[in-house]
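In: let me see the structure of the following:
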Amino acid sequence: MALKKVTAAIGRGLIAGLCGTTAMTLSQQMEMKLTGREQSTGPGDMVASLLGVEPKGQSERETFANVVHWTWGTLWGLPRGVVSLTGAKGGKATVVHAVIILGIDFWILHKFGMRPPPWRWPRKEVAIEVLHKSVLALATGLVYDTLRG
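Out: Okay, the predicted model is just below:
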């Protein structure tokens, strides 16, 4: 496989991942308004712990969580690029990408003690997680395929 093809997939993946994160963030904001759920700092807290950093105060904690959210979401465009290198595109690639995102996110949340395995979550919480990660995968895929032409 040519280096040019791989680097193009990486670049498109990062751009698409940023756009997908924007869409997911909007869906999360709408869902939180409807459900009254508070914004989580959990992923940011986990990354801070892994890096050995301690945000000072709630404001820094929320800012760090936001940076983690956008970085992590944008990086989810990379597996979409890898999926495209197999020749998959459109709905098939989006489904594969969504499964990758959900599988790894569920594993990480459990592995680092943030949540029990997903089969022990309340159904509503699983549905919310699946909804937002599906929005991420769908928006990322649409942008990726548009950039790919």
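
In: could you use CA atoms for every contact and neighbour count after this?
Out: Will do.

In: quick check: closest non-adjacent residue to the residue nearest to the spatial centre of the chain.
Out: The residue lying closest to the centre of the chain (C-alpha atoms, centre = their mean) is G73, at 3.8 Å. The shortest distance from G73 to any non-neighbouring residue, by C-alpha to C-alpha, 6 or more residues apart in numbering, is to T21 (5.1 Å).

In: that neighbour - how many residues pack around it?
Out: T21: 28 surrounding residues under other C-alpha atoms under 10 Å.

In: and the stretch of helix or strand P43 belongs to, what's buried?
Out: Here P43, judged by DSSP states H and E, is contained in helix 42-51. Using 16 or more other C-alpha atoms under 10 Å as the test for burial, helix 42-51 gives 43-46, 48.

In: one more to line up against the first:
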Amino acid sequence: MLTKEKSSMMGSIVRGMAAGVAGTVVMTAFQKFVEMPLTGRETSYAPADFAERILPIHPTTEQGREQLNWVTHFALGTMWGSAYGVTAHTGMHGAKAIAVVFPVVYTGDVLLNTALGLYKPGTWTAEDWTVDLVNKFVQATATGVLYDHVFKPTQAS
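Out: You can find the predicted model right below:
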């Protein structure tokens, strides 16, 4: 008889981090192949701007800035995944967990970037809000689905 083994909090967080990386891959593909062709939006360097604001890292080449952008993009996705892992550890999964994690992490993201002077949401158009919300909701949803179906705890007998 198969029974679900209770995972440790650390195991849930690590699986969440892995799901967050994979969810970020999904969001990035969505941005590149769906959202950006529809909106005409150029590549965002918001992740690099964030890293440069909080860390003593300031690339001097375009290639260095692109690398910092990618690393930070995936690091932030990893953080979103760890939040899902913590929520899943409490027993909440699927749409319910996404509905808890997404607004908390998204609001924190907007507030922190605004406090750092990187975002000016009061000047955003409806399209700006839609693009930001949809892209990050794709990431959060993909992370949750991947956590629950790919990175779920192993079964024990």
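
In: aligned to the residue nearest to G73 of the first structure, what sits in the second structure?
Out: Mapped onto the second structure by TM-score structural alignment, T21 of the first structure lines up with T24.

In: again with W107 of the first structure
Out: Match for W107 of the first structure (TM-score structural alignment): L111.

In: which of the helices or strands spans that match?
Out: helix 94-115.

In: can you tell me the closest non-neighbouring residue to D45 of the first structure?
Out: D45 of the first structure sits nearest to A65 (C-alpha to C-alpha, 6+ apart), 6.9 Å away.

In: which of the helices or strands spans A23 of the first structure?
Out: Going by DSSP H and E, A23 of the first structure is in helix 3-35.

In: longest helix anywhere in the second structure?
Out: helix 62-89 (DSSP state H).

In: distance between that helix and the chain's centre?
Out: Its chain's average C-alpha position is 6 Å from that of helix 62-89 of the second structure, according to C-alpha atoms, centre = their mean, to the nearest Å.

In: equivalent analysis for stretch 133-148 of the first structure, please.
Out: 12 Å.

In: which residues are contacting that stretch?
Out: Applying C-alpha atoms under 8 Å, 6 or more residues apart in numbering, the contact partners of stretch 133-148 of the first structure are 12-13, 15-21, 23-24, 27, 73, 77, 80-81, 89-90, 93-95, 97-98, 101-102.

In: can you find the partner of E66 of the second structure in the first structure?
Out: So, by TM-score structural alignment, E66 of the second structure is matched to E62.

In: now H93 of the second structure
Out: Mapped onto the first structure by TM-score structural alignment, H93 of the second structure lines up with K89.

In: count of residues packed around the residue nearest to that match when sequence neighbours are not counted?
Out: With C-alpha to C-alpha, 6+ apart as the measure, D145 is the residue that lies nearest to K89 of the first structure, at 6.9 Å, once sequence neighbours are left out. Under the neighbour criterion other C-alpha under 10 Å, D145 of the first structure is assigned a count of 20.

In: aligned to D145 of the first structure, what sits in the second structure?
Out: D145 of the first structure maps onto D148 in the second structure, by TM-score structural alignment.

In: distance between stretch 8-17 of the first structure and the chain's centre?
Out: With C-alpha atoms, centre = their mean, you get 14 Å for stretch 8-17 of the first structure.

In: with the second structure superposed, average distance for that stretch?
Out: With mean C-alpha distance after the TM-score superposition for the first structure, stretch 8-17 of the first structure departs from the second structure by a mean of 1.0 Å once superposed.

In: that stretch: which residues count as buried?
Out: In stretch 8-17 of the first structure, counting by 16+ other C-alpha under 10 Å, buried: 9-17.

In: got a list of contacts for it?
Out: Contacts for stretch 8-17 of the first structure (C-alpha under 8 Å, 6+ apart): 73-82, 84-85, 136, 139-144, 147-148.

In: if we use 6 Å, what do you get?
Out: 74, 76-78, 81, 140, 143-144 (C-alpha atoms under 6 Å, 6 or more residues apart in numbering).

In: one more: stretch 118-131 of the second structure?
Out: So stretch 118-131 of the second structure is contacted by N113 (C-alpha under 6 Å, 6+ apart).

In: so which bits of that stretch are buried?
Out: For stretch 118-131 of the second structure, by 16+ other C-alpha under 10 Å, it's 119, 131.
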